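Engineer: my questions concern the predicted model and sequence given below.
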Amino acid sequence: MSTAAPHATGQDHLWSVDEHLEDILATVRPLEPIELNLLDAQGCVLVDDITVPVSLPPFDNSSMDGYAVRVADVAGASEEFPAVLDVIGDVAAGQAGLLQVGPGQAARIMTGAPLPPGAEAVVPVEWTDSGLGEGPVAGMRARSLAPEAAGGQVRVYRPCAARAHVRAKGSDVQAGDRALDAGTILGPPQIALLAAIGRGTVRVRPRPRVVVMSTGSELVQPDEELAGGQIYDSNSFALTAAARDAGAIAYRVGAVADDAETLRTAIEDQLVRADLMVTTGGVSVGAYDVVKEALAHVADEDEPGSGVEFRKLAMQPGKPQGFGSIGPDHTPLLALPGNPVSSYVSFELFVRPAIRTLMGLTDVHRPTTRATLTADKPLTSPKGRRQFLRGRYADGTVTPVGGAGSHLVAALARADALIVVPEDAESVAPGTDVEVVLLG
C-alpha cells in the first residue's frame, strides 16, 4: 500500500501551497525495495550502503604498453648510452603465472597487465628501440621484438622512477571502503562502479510508474487535422516528459473525452500499471468538469479514506487541484488544472515531489535561490495568492518571460525558472530580491 488517507478539511477550505504539498508528502510513501540486475537498476535509488569487497585495482598493473623493469637497470639510460636488457617474455592483461624480473632483465607488458614480481616500474614502449617516431627516439632505427620475445633484447633510452606508469593496488578504492551511500541515484558511473567491484544485482526502490491522462473533448492528437473549436493536446506530452525527467517510468494516455463514464473506465483500466495517477483538466467549476464526477465514484467503498478531494489553493496559476487515492491499492492521484501553464507549474510544485518521494529520495524539491528581479515595470500579483511567474535566470538575476496568462505555452518553453511572488505582495519592483525555483 503506497498511501495513507488524505486529511479531510472540507470543500470550502482555502488551502495554501504549503498545506497542499505537506498533505501530499505526508500521504505518499516510498515504494518497497526490490533486487534488480544492474542495468535494470539504472535511475533507481539505492536502498543500502555498498561496501567494497575487493580493492580496485586488485593488483599493481601497467598503465602503458612497454617494459617492466628494475629501476637500477635503467638509472643511467640515455640516447647515447641506452640500457640494454634481456627480454624474458610477455605479460598480457589477464595473464596468470607471472614472470620473475631479475637484474638486467625486462618483461614486455601490456596496458592493464599485472606488474610481474621483481619489476619496479614500466618503461613506455616509446622510450625503447621498439617505439616508433616520437620523443627522444624519433629518427632512430626501430626494431620489433619477435613474437616469442624471450631471448631477445631491448634498448631503453630514458631512466624512470620507482612505480612509474604503475597503477597501484587499491589506488581507486580499498577493500572495506564505502563505495556508494544509500539514497544514491544509480547512473552510468555508479553502475560502472558496482560492476567493477563484482556486484551483479543491487537492492533499490524501483522507478515509479506514472500514468498521465489529459481530459477534454476539444483535444486532438498532434499530426491530426484540427476542426473548429479544437486544440492539440500538449498537456499529456508535457507532463509525461516531466515525469520521466523526475525519474519515473511514465505512460501517456491519449486525451479522454468529457464523459464521466468513459473517464472512469479509462482510469480504472490504468490502475494496474500505476504507482501514481496524474490527470489534467476538468477540476474547476465548469459544467463539463467531468474529472470530479468520474472520480467521485472510483473510491474503494471497502477502504475508508480512499477517494479524491478537490480543493482551492491560494496560488496562481493552479487554483483548482485534486488529491487523494483510488482503487484497492490506494494508488495516489493528483488532478491538475487543464491550462498548460497551470498544469506544468502544478506538476513542478506537487507531482515532482511526489514522484521523488515514491523513489525514496529525501531531497524531493527543485533547488531554489535568491535573485535580483530585472524587468521593465513592477510585477503585479493578486493579494492572498502565491504567484509563480515564468522567468529566465542568469548570474544572480531573473527576468520575467511572457505574461501571467496560464495559456502561454511559448513563454513557458523559454523559461528555466519560476519567480515566486509571496501571498502578502501585490507588487514587486524591479531590483527587488526574489525567490526563484530553478527548473533546469
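Structural biologist: Received it, and whenever you're ready, just let me know what you need.

Engineer: contacts and neighbour counts: CA atoms only from here.
Structural biologist: Fine.

Engineer: which residues does the residue lying closest to Arg390 once chain neighbours are set aside contact?
Structural biologist: Spatially, and ignoring its direct neighbours in sequence, Arg390 is nearest to Leu418 (4.8 Å; Cα to Cα, 6 or more residues apart in numbering). If you count contacts by Cα atoms under 8 Å, 6 or more residues apart in numbering, Leu418 has them with 388-391, 436-439.

Engineer: in the chain, mark out all the helices, start to finish.
Structural biologist: 17-27, 188-196, 235-246, 260-270, 290-295, 340-346, 352-359, 409-414 (DSSP state H).

Engineer: now the fifth one, how far from the centre of its chain.
Structural biologist: For helix 290-295, the gap between its own C-alpha mean and the chain's C-alpha mean amounts to 34 Å (Cα atoms, centre = their mean, to the nearest Å).

Engineer: let's bring in a second model and compare:
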Amino acid sequence: MGTSVAAHRNAIRALLAPLAAREPELRSLDDALGLALARDLVAPVSLPPFDNSQMDGFAVRTADFEGWPTANDDGARREFAVAAPIPAGAVPARLVPGRAAPIMTGAMLPEGADAVIPVERAVPPRFADLATVTLPSVEPGTFVRRAGSDVAAGAVVLAAGTRLGPAQLGLAAGLGIADVPVRAPLRVAVVSTGAELAAPGEALGPGQIHDANGTLLAAALREAGLDARAAAVRSDEPGDLLAELNEAARWADLLMTTGGVSKGAFEATKLALAEHDVEFAHLAMQPGGPQGIGRVGGVPFLGFPGNPVSCWVSWEVLLRPVLAELFGAPAARRRLTLPLAASLDSPEGKLQVRRARVDGGVVVLVGGPGSHLLGALAGSDALVLVPEDVTVLPAGADVEVWLL
C-alpha cells in the first residue's frame, strides 16, 4: 500500500539531524521568541533577589507582639510608632523595636522586620498623616516574599531544548539576562511548481489556478519560527525548476517544493531531479501520499504534493513533529482522544488525516477527505488521524486528535 508514515518521518529525521548539531547562535530576547535554547539556562541571581513585601501594608517585627494581651479573637493588637515609608526601589533603614514602617508592594523588607500586615487591617486603615498605628499580631513570614523563594542563584531554570515563549523570555529578563544561546532556525526555500499557477492578485487565464501553496506553506513555517522564503516556478520545464533550486541551495538549509511529485506525465519536480540524490515514494497516507526526499546540491530536499491540503498535511504530519523533536521548536501539537460527532469511512491500509473542529468535547469533521478543500482547512482547528487498519468508525468512537 506504500511506504509507512513512520518510515518516511524517520527518513526526514535522519536527513535533518545534522542541522540540529550546528553551533548555537546568541540572540537578544527580542529576537528569540519561538526558538529553542541550545544550552541550559542557569540563574545568575536569585528571584526575588531580596526579601520584599507581597502587599501594601506595614512592615513589623513580630517579636514586638510578645507579651501584649489578646484584645479579641483575632489575637493581640498593639500600637506602633510609624517609621519612614518604604517605596519600591528604596533601601530602607533598619526597623527598630516598637515601630512599623509603611511599605509598598515589591519594596525591600527592612532589616529587623519579618512580616507585613496589610494596610486594610490597620487602625486607621491608611498611610497618610499617621504618627501611630494599631496593628494585629501575625506570624513571621506573613506576606513576605523571601529571597530565592522563586528561583535560587545557580539553579538550572530552563533546560536545553526548551522553546522560548513569552513566559520563558520574561524569566530570562527578570534574571537580568539580555542574550540567550538558541538553536538557529532553519532557512527554508519553498518553491511552488506548475504551469497552471498564477500569482495571487493576477487574473486567471484559461486552465489556471492561483498559487495557494507558497503562501500556505511559507506562512506555516514562519509561524513555527523558521526563516521561510517563497518562490514559484510557473512552468513545467525541468530546467527552470532546477535553476531555481540551485540558486536557493546557495543560502537555504532546506529546499522544499510543492507539486510535480505524483505519477502524471508532466511531473516537473521528478524530471528535474532525476539525476540527483532524491527518492520519490508514495506514502500510505491520505491526503499527502506522493513525497520526495533527498539532497540537491548537498542541501536537504523535501518534495510535497501540489494539492494545498496535501501540502499542508505533509507539513503537519511529517515535518513539524521532526522539527519539534530535533530542534525543540516549533512546539509539538497537543494530542487528545475525543469522540467523533459523526461516523466516517477511511481507506484500508492508509493513515487518513481529516480536518475537524472541536466543539463541546466532541470532534466534528469539516469537509470531506479531498486534498483540494481549502475552505474546509481554513475552518478547522484540529486534525483527526485514523489509523491504517481502521476503515469505519461510528459516531461516538474515540479518535486521535491534534489541536492546531
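Structural biologist: Done, it's in. Bear in mind that the values here come from a model prediction, so they are computed numbers and not experimental data.

Engineer: the residue nearest to Arg390 of structure 1 maps to what in structure 2?
Structural biologist: The equivalent of Leu418 of structure 1 in structure 2 is Leu383 (alignment by TM-score structural alignment).

Engineer: quick one, what contacts the aligned partner of Gly174 of structure 2 in structure 1?
Structural biologist: In structure 1, the residue matched to Gly174 of structure 2 (TM-score structural alignment) is Ala196. By Cα under 8 Å, 6+ apart, Ala196 of structure 1 lies in contact with Leu56.

Engineer: returning to what we had before: separation between the match of Leu418 of structure 1 and Met285 of structure 2?
Structural biologist: Counting by Cα to Cα, to the nearest Å, the gap from Leu383 of structure 2 to Met285 of structure 2 is 14 Å.

Engineer: shared neighbours, these two?
Structural biologist: Any residue near both Leu383 of structure 2 and Met285 by Cα under 8 Å, 6+ apart counts here, and that gives Val353.

Engineer: matching Ala36 of structure 2 against structure 1, which residue comes up?
Structural biologist: Taking TM-score structural alignment, the alignment pairs Ala36 of structure 2 with Val45 from structure 1.

Engineer: surely its match is in contact with Gly360?
Structural biologist: Yes: the criterion here is Cα atoms under 8 Å, and Val45 of structure 1 meets it with Gly360 at 6.6 Å.

Engineer: looking at those two, which one has more neighbours?
Structural biologist: Legend: neighbour count by other Cα atoms under 10 Å for Val45 of structure 1 and Gly360, higher for Gly360 (28 against 25).

Engineer: quick check: closest non-adjacent residue to that one.
Structural biologist: Of all residues not flanking Gly360 of structure 1 in the chain, Pro30 sits nearest, at 4.9 Å (Cα to Cα, 6+ apart).

Engineer: give me the neighbour count for that neighbour.
Structural biologist: Count around Pro30 of structure 1 with other Cα under 10 Å applied: 19.

Engineer: OK, contacts around it?
Structural biologist: Neighbouring residues of Pro30 of structure 1 by Cα under 8 Å, 6+ apart: 2, 205, 357-360.

Engineer: Asn61 of structure 1 corresponds to which position in structure 2?
Structural biologist: By TM-score structural alignment, Asn61 of structure 1 lines up with Asn52.

Engineer: likewise for Glu224 of structure 1?
Structural biologist: By TM-score structural alignment, Glu224 of structure 1 lines up with Glu202 in structure 2.

Engineer: distance of its match from Ile209 of structure 2?
Structural biologist: Going from Glu202 of structure 2 to Ile209 of structure 2 by Cα to Cα gives 10 Å.

Engineer: higher neighbour count, these two?
Structural biologist: The neighbour comparison of Glu202 of structure 2 against Ile209 (other Cα under 10 Å) goes to Ile209, with 16 against 8.

Engineer: quick one, what contacts the closest residue to the more buried one other than its chain neighbours?
Structural biologist: Spatial nearest neighbour of Ile209 of structure 2, chain neighbours left out: Leu197 (5.3 Å); criterion: Cα to Cα, 6+ apart. The contact partners of Leu197 of structure 2, by Cα under 8 Å, 6+ apart, come to 208-211, 234.

Engineer: hmm, back to that, save the contacts of Pro30 of structure 1 as a markdown table, and put in distance to Ile249 of structure 1 too.
Structural biologist: Converted to a markdown table, those look like this (distance: Cα to Cα, whole Å):
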| residue | distance to Ile249 of structure 1 |
| --- | --- |
| Ser2 | 17 |
| Arg205 | 13 |
| Thr357 | 14 |
| Leu358 | 12 |
| Met359 | 11 |
| Gly360 | 15 |
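
Engineer: ok, so of the residues you listed, who is nearest Thr399 of structure 1?
Structural biologist: Closest to Thr399 of structure 1 out of the contacts of Pro30 of structure 1 is Thr357 (31.1 Å), distances taken as Cα to Cα.

Engineer: the closest one: what's its closest spatial neighbour, skipping adjacent residues?
Structural biologist: That would be Pro30: by Cα to Cα, 6+ apart, it lies 5.7 Å from Thr357 of structure 1.

Engineer: likewise Pro367 of structure 1?
Structural biologist: Spatial nearest neighbour of Pro367 of structure 1, chain neighbours left out: Leu438 (5.7 Å); criterion: Cα to Cα, 6+ apart.

Engineer: before we move on, what about Ser314 of structure 2?
Structural biologist: If the residues on either side of it in the chain are set aside, Ser314 of structure 2 comes closest to Gly288, at 5.7 Å by Cα to Cα, 6+ apart.
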